[in-house]
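Participant: Whatever this is, show me its structure:
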Amino acid sequence: MFKFRRQVLKSLVAVLSAPALARAQVAGAPIRIAMIESMSGPFANTGEAVFRNLYWAVERVNARGGVKLPASSGGSRPLVLDKYDNKGQNEEALSALRAAIDDGARFVVQGNNSATAAALIDAINKHNEREPARRVIFLNYSATDPILTNEKCSYWHFRFDAHADMRMAALMEVIKEDQAISSVYLLGQDYSFGQAVLREAKVQLAAQRPDVKIVGDELHPLGRVKDFLPYATKIKASGAQAVITGNWGNDLTLLVKAAKEVGFEGKFYTFYGNALGAPAAIGDAGLGKVVAVADWLPNVPGTASEGFYQSFRQRFPKPADDYVHMRMQLLIEALAQSIEKAASLDAVAVAAQLERAQVSLGGQTGHMRAADHQFQQPLVVAVMDRQGAPGVKFDVEGSGYGFRVIKQISASRAEQPSTCKMVRPA
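Facilitator: The predicted structure follows:
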């Protein structure tokens, strides 16, 4: 069922391949969602992991009869998720966007690179102004550079992940209580998001832990470092008790592997230390030392949360496929809800409903803030431990290691101010 169009890899069409949808028999014309992400290159694993999450969410909507619209708008219609490979390049992402629009997509999802998200926001703003009959809405699941809902905020862009400043504030709730830390090493990827993480780390350390000395402040090329041993050696030599990093994908996995090799015994305060190979790479050396912040984790207490995770594992039983994100599920639920409330696929009408979306799933509830289109939701901070330890029922990717929640932060406490000056269509 795969096809090639303009050298863009397309997905298996959900409307044809989802077993749950076959039972639902949704007859209306499909509503196309284009996922523009790295499906090849060093971050292909992250793209495929995102696709599984969104695909599962689309299956769930279609299994209950699709998106329900009035007969004048085509009646009940299934969602279709197509994937476009941006090859890790902004220009490729813009080409993919043009192809997706020509293919009939009016909803775009992306998130694994903030620089790419910024390029898509600019392109969509221009496109929507030029072609109001083919307007596009951009739903962002992971691009967390704060600028995207501040200076670069757009009526057509909605972010469902907590941005970097929100995540850093959550991590700082734990760091400020960890009196064993007297020095930290800041390390990140050299692009907008990585820069934002280190910048905010310095600001919040000065405010929350002015006694902590920063002994390293370093950026490295995104996705191009194959050997992190030189970085790990510098970290160990600095005498730091902890590393603060926003690294993700292979840039995180290779970093923690190298740190283990050189014998670094400090803590890692991470945004993404809980998935995609990191726990297995760290092994026993990470027990009680690797800390991660997230919107949700499998070991969040509660029967609703556990049931949600168990249903994902039933759908994707391979341990290697264990990379589930609640926010991606809430994104698709919010989109389906907003289309139904708008009773139309008109982008202005759907965006007006997305601005006030409130969604719940698996015990997690969140709402979109209309002022800047930043989703507001609880956050959790967790520490790595062995599966079976108190609070660690589930491991990550069959590694035998999971994350025990040590801090839960309400949506109201996680909220941060915004400088957005939203321009809405007339």
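Participant: CA atoms for contacts and neighbours, from now on please.
Facilitator: Fine.
Participant: Okay, and the residue nearest the centre of the chain sits in which element?
Facilitator: Central residue of the chain (CA atoms, centre = their mean): residue 142, 2.8 Å from the mean position. Following DSSP states H and E, one finds residue 142 outside all helices and strands.
Participant: what's the spacing between it and residue 222?
Facilitator: Residue 142 is 16 Å from residue 222, where distance means CA to CA, to the nearest Å.
Participant: Residue 235 now?
Facilitator: In terms of CA to CA, residue 235 sits 19 Å off from residue 222.
Participant: now do residue 353
Facilitator: Computed with CA to CA, the distance linking residue 353 and residue 222 is 36 Å.
Participant: who has more neighbours, those two?
Facilitator: residue 353 (21 against 17; other CA atoms under 10 Å).
Participant: Please identify the buried residues of stretch 407-423?
Facilitator: 407-409, 411, 414-415, 420, 422 (16 or more other CA atoms under 10 Å).
Participant: Another sequence for comparison is provided below:
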Amino acid sequence: MHQVDGGRRALVGSGLALAAAPVLALRAGEPIRLAMIEGLSGAFGNAGEAVWRNLLWAVERVNARGGARLPGGARPLQLLRMDSKGNTEEALSQLKLASDQGIAFVLQGNSSAVAAALIDAINKRNEREPAARQLFLNYSAVEPALTQEKCSFWHFRFDAHADMRLEALTEVMRTDARLKKVYLIGQDYSFGQHVVRQARAMLARKRPDIEIVGEELHPMGRVKDFLPYATKIRASGAQAVLTGNWGNDLTLLVKAVRDLGLAPRFYTFYGNALGVPATLSEAGVGAVVAVAEWHPNAGDAGSAAMVQAFRRRFPDPREDYLHARMQVLVEMLVQAIEKARSTEAAAVARALEGLKFDGRGLGVPHRGEMRAADHQFLQPLYVSVMDRAGPGGLAFDVEGSGFGFRTVRRFEVDELVPALSCRMTRPAA
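Facilitator: Modelled structure (predicted):
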């Protein structure tokens, strides 16, 4: 079990100071700046800060081994915090600020609606100003359209998109013969709407005997009391709830259902951290299912080493939320920069296309490939279920809760690979 002690309670210092530290340690060349545009305050600030820690750690590890190797000498990475406050207009304002500063690499993911707006703005700017083009690197915005009908040469997605995640989740649901009634609930924006719609379609195809006993969309980030929604779930007689909710919209939903004494199984995209295990405690054992590209108990000794190293860097259990895909994003960006021998956006984009990743030698136990045709990263997925950690249980818990996740099933790339529907417009060489 992952132990909680006084050392883990120590708070991490300010983000800007942490961002500067690895750059000051390297004097080989001007830093390659990465602008993380994310909601660091507001309703989903905790999710934004979790992203920040992941990306910061990835940047620090690259810099510790010398940075990106370029013909003019090694150059460190520098990660900049740009708070969108969870608002699309503010995100666009921050993008303009990054553009004005000549930052070529923009990172975002918490909200597909924000991602769509940023991609559109970058597309227009890159056409208007070809000498100062930018790349958009997406770690979590999973609406499929972003690599399908709205695909862009300037956008690369490192997370599995929603249909790939749903394919894995609903396949596990398909095999549960006892499951007869499911409630669908999501945030009322493009991603949440897509998850509810596609979940219904996939379950109808795979298990037509399952009854959808409720379908609900709620305002995103504005509901403080989910009791009315929990009451509807109780009245429906649902045995399971499927949701793409994330951040506090998921934690508060789970809490409201628990407070009513209900015990449905939650099939989630993001139920493996950000307070959900601690909120449910024993009631979540065997009842919370999550899908992700990796989880702390998924792998071998290399996987365990990555978890332990991250926890040494961020010893506060409240900051214990590690994503393999964010490590992959930074590592693949560096590989593409070195392959292109340039930091120019189009050259790096072409180097990223078709790039294969095997991070075992880098302390990232993950593999995958960036599909050139649509810029969707193809990788295995794990469906896992909440269980006890400690003696006789899982090796790692999450967030000091005493509970972690164990693998139910690993899905290989060929089980999830999405059909191609992207018609990408490419810039002239």
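Participant: TM-score of the superposed pair?
Facilitator: Scored against TM-score structural alignment, normalised by the length of the first structure, the superposed chains reach a TM-score of 0.94; 411 aligned residues with a CA RMSD of 1.3 Å.
Participant: Now distance to residue 257 of the first structure and secondary structure too, for the buried residues of stretch 407-423 of the first structure, in a markdown table please.
Facilitator: Output for these, formatted as a markdown table (distance: CA to CA, whole Å; DSSP: H, G, I helix; E, B strand; the rest coil):
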| residue | distance to residue 257 of the first structure | secondary structure |
| --- | --- | --- |
| 407 | 26 | strand |
| 408 | 28 | strand |
| 409 | 30 | strand |
| 411 | 34 | helix |
| 414 | 31 | helix |
| 415 | 34 | coil |
| 420 | 39 | coil |
| 422 | 43 | coil |
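Participant: Which pair in those residues has the greatest spatial separation?
Facilitator: The span of these, defined through CA to CA, is set by 407 and 422 at 33.1 Å.
Participant: what sits against the residue nearest to the centre of the first structure?
Facilitator: Residues counted as contacts of residue 142 of the first structure (CA atoms under 8 Å, 6 or more residues apart in numbering) are 110-113, 159-161.
Participant: Show me what it lines up with in the second structure.
Facilitator: Matched to the second structure by TM-score structural alignment, residue 142 of the first structure sits across from residue 140.
Participant: quick one: that match from residue 158 of the second structure, how far?
Facilitator: 7 Å.
Participant: can you check residue 357 of the second structure too?
Facilitator: 11 Å.
Participant: same deal with residue 101 of the second structure?
Facilitator: On the measure of CA to CA, residue 101 of the second structure and residue 158 of the second structure end up 25 Å apart.
Participant: more crowded one of these two?
Facilitator: Between residue 101 of the second structure and residue 158, counted using other CA under 10 Å, residue 158 has the larger neighbour count: 28 against 10.
Participant: Surely residue 381 of the first structure is within a strand?
Facilitator: Yes: note on residue 381 of the first structure: a strand contains this position according to DSSP: H, G, I helix; E, B strand; the rest coil.
Participant: Now the counterpart of residue 211 of the second structure in the first structure: closest residue in space that isn't a chain neighbour?
Facilitator: Using TM-score structural alignment, the partner of residue 211 of the second structure in the first structure is residue 213. Closest residue to residue 213 of the first structure apart from its sequence neighbours, by CA to CA, 6 or more residues apart in numbering: residue 183 at 4.5 Å.
Participant: Now do the one you found against residue 416 of the first structure, distance only.
Facilitator: Distance from residue 183 of the first structure to residue 416 of the first structure, counting by CA to CA: 26 Å.
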